[in-house]
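Asker: Predicted model and sequence below, questions to follow.
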Amino acid sequence: MNKQIIFNLAVKDLEKSRAFFAALGFGFNPQYSGEQSAFMVVVEDSIFVMLMTEAFFRSFIDKPLAQAREANEVIICLSCESRAELDDLIARASAAGARIPHPPEDHGFMYDQGFEDIDGHLWNLVWTAPPA
């Protein structure tokens, strides 16, 4: 079995979050989804996100739930295959209601920009130039 990354994100409104991420082109696996969670496929066979209602998320923890609009614990970074893919994802995120906290940064060898999803989670998209 290949190693996989599955991370859990608490969301205020599961259906709105599903719609937001579907607008970015991410799919969902109904086999692992239900009324309290949605299993989102970011990269087939390797990267997944379990979107969980806040109540369901709280059932797994024994400390307060951080409110992503008020404080951040993590920035989720996702690599892109091209600058065009990065720009397209940013445009789709913005159209779906994301906040874009800063303009793209072009470092020559690396290009990046981020967005804040509708629950306040920070996502950073990055493209790196292939070695010369």
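Answerer: Received the coordinates, thanks. Residues are numbered from 1 along each chain as shown.

Asker: only C-alpha atoms for contact and neighbour calcs from this point on.
Answerer: Fine.

Asker: Please enumerate the helices of this protein.
Answerer: Along the chain, the stretches classed as helices by DSSP state H are 14-23, 54-58, 83-95.

Asker: What are the buried residues along the second one?
Answerer: Of the residues in helix 54-58, those buried by neighbour count under the rule 16 or more other CA atoms under 10 Å are Glu54, Phe57.

Asker: Below is an additional structure, to be compared with the one above:
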Amino acid sequence: MSRMIFVNLPVTDLAVSMNFYKAIGFENNPDFTDDTAACMVLSETLNVMLLTHAKWRTFTDRPIPPATSSEVLLALSCDSREAVDTMNNLAAENGGTKDINPPQDYGWMYSHSLADPDGHVWEAMWMDPTGIPERG
């Protein structure tokens, strides 16, 4: 059985966040969506749960970090360098921020970091495993 991951993220505006994630390639699963939460699916094993602040607080009383902090950086693999650029640009066009960190280009690996409307950090990345330098 494949293991699944559900990344839970507190969001300020559920509709804005849902639109952002749809724009960068996620699909909504209406079975796990209501006016307090939305399940956004990237693959059969990766789901992002967008939770209103009120819903988030039913899971933990730990403080929600401000949008200017980085509690985690989540890397998403893309099929090509062009797909990395597309995701980064779509983020900026849909309420997020592109290039929150300098882009990285190692030839065999290429990435851009972006943030969703609430400041959650994602890294769109492409890698050619055949180009990984040998360790010596």
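Answerer: Received it, and whenever you're ready, just let me know what you need. Values in this document were obtained by computation on a predicted structure and should not be read as measured data.

Asker: for the helices of the first structure, which one sits closest to Gln113 of the first structure?
Answerer: Nearest to Gln113 of the first structure, of all the helices of the first structure, is helix 83-95, at 7.6 Å by CA to CA.

Asker: The closest one vs the second structure - mean distance after superposition?
Answerer: Compared with the second structure after fitting, helix 83-95 of the first structure has a mean deviation of 1.0 Å; criterion: mean CA distance after the TM-score superposition for the first structure.

Asker: could you measure the residue positioned nearest the centre of the second structure against Ser69 of the second structure, distance?
Answerer: Nearest to the mean C-alpha position of the second structure, counting by CA atoms, centre = their mean, stands Trp122 at 4.4 Å. Here Trp122 of the second structure is placed at a distance of 13 Å from Ser69 of the second structure (CA to CA, to the nearest Å).

Asker: got it, and Ala37 of the second structure?
Answerer: From Ala37 of the second structure to Ser69 of the second structure the distance is 22 Å (CA to CA).

Asker: The two: which is more packed in?
Answerer: Ala37 (23 against 10; other CA atoms under 10 Å).

Asker: give me the number of residues near the closest residue to the more buried one other than its chain neighbours?
Answerer: Distances taken as CA to CA, 6 or more residues apart in numbering place Leu51 nearest to Ala37 of the second structure, at 4.5 Å, with adjacent residues excluded. Look at Leu51 of the second structure: counted by other CA under 10 Å, it has 25 neighbours.

Asker: swap in Ala132 of the first structure?
Answerer: Counted by other CA under 10 Å, the residues lying close to Ala132 of the first structure total 3.

Asker: That concludes my questions; thank you for your assistance.
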